[in-house]
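Asker: this one's structure only:
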């Protein structure tokens, strides 16, 4: 199950994100999205859980919870929509 995690602390890294979700079950991957130009966190990320049941439990438990002073937004990730490339 692929999970979107929003409103993350800008200090959080992939390992921190994995640690939070590993309490609910096996984590396949955890990635905080970084800005390509600045190298700083964009404040959201994605976690892939091995089992859907563990993912559902993590969403239910973590959504709306406080993490480092920020209220997490956690839900099932939607497939990315194809957008046309911007022309400059």
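Answerer: Good, I have the coordinates. Just so it is clear, the model here is predicted, and its values are computed rather than measured.

Asker: from here on, contacts and neighbour counts on C-alpha atoms
Answerer: Will do.

Asker: Please report the distance of residue 79 from residue 69.
Answerer: Distance, residue 79 to residue 69, using CA to CA, to the nearest Å: 29 Å.

Asker: ugh, wrong one, I meant residue 48
Answerer: Per CA to CA, residue 48 is found 24 Å from residue 69.

Asker: this is the other structure I want to compare:
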């Protein structure tokens, strides 16, 4: 009986770290990550998981993240190319540990992105807003950096950096949304060619082709 009990953790460890599922991190964990200005992570117990391979199931996602501590809930939202999900921990420290240890880990050969969950409650619907394209972004620019740059215009509602799904790194461009069209035009006029990080950014109206 005791021998069986000893075997069980080893089997669980083997299934969790199966070489085909979970490889060593290929990118550095982003501790501050893409967080909106003013977001307080000290009270957050949930993490967002992005770029999830279509073959990953909800039970597998739960198994992977439970290695960091007891899980209160796990939700997987399926999309055709890459899914995303949310994992709720009972303890904030477990959520922080999951961000540090699992961001960039490969599931079925695809690196997952793990960060504090904030999108559902802190990002508004921008589908009817005015969007501009921002190119030539430095690799270190995050959503929060981009938002901070454009939030000098009061109607700035959202900022998103586009990420390469294979490498987990910035693709060098993003999109910024405004509630007011004049603010969007002013941002293009005023910030095109200005320095953000280590590069001069390009600003223009977003077209359907690059959205």
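Answerer: All right, it came through fine. Predicted model, so just to flag it, every value in this text is computed and none were measured.

Asker: Could you get me the TM-score between them?
Answerer: After superposition, the two chains reach a TM-score of 0.85 (TM-score structural alignment, normalised by the length of the first structure), with 81 aligned residues with a CA RMSD of 1.2 Å.

Asker: quick one: which of residue 48 and residue 69 of the first structure has more around it?
Answerer: The neighbour count for residue 48 of the first structure versus residue 69, taken as other CA atoms under 10 Å, is higher for residue 48 (21 against 9).

Asker: Kindly state which residue of the second structure is aligned to that one.
Answerer: When the second structure is aligned by TM-score structural alignment, the residue opposite residue 48 of the first structure is residue 177.

Asker: Is its match in a helix, a strand, or coil?
Answerer: Assigned with DSSP: H, G, I helix; E, B strand; the rest coil, residue 177 of the second structure falls in the strand class.

Asker: Excluding covalently adjacent residues, which one is nearest to it?
Answerer: Nearest in space to residue 177 of the second structure, with sequence neighbours left out and distances taken as CA to CA, 6 or more residues apart in numbering, is residue 131 at 4.5 Å.

Asker: so who does the one you found touch?
Answerer: Going by CA atoms under 8 Å, 6 or more residues apart in numbering, residue 131 of the second structure touches 175, 176, 177, 178, 184, 205, 206.

Asker: can you rerun that using 6 Å?
Answerer: By CA atoms under 6 Å, 6 or more residues apart in numbering, the contact set of residue 131 of the second structure is 176, 177, 206.

Asker: Now do the buried residues in the top helix by length along the second structure.
Answerer: Longest helix in the second structure by number of residues (criterion: DSSP state H): helix 2-16. Buried residues in helix 2-16 of the second structure, counted by 16 or more other CA atoms under 10 Å: residue 16.

Asker: Return the distance of that helix from the chain's centre.
Answerer: 33 Å (CA atoms, centre = their mean, to the nearest Å).

Asker: residue in the first structure matching the residue nearest to residue 177 of the second structure?
Answerer: So, by TM-score structural alignment, residue 131 of the second structure is matched to residue 2.
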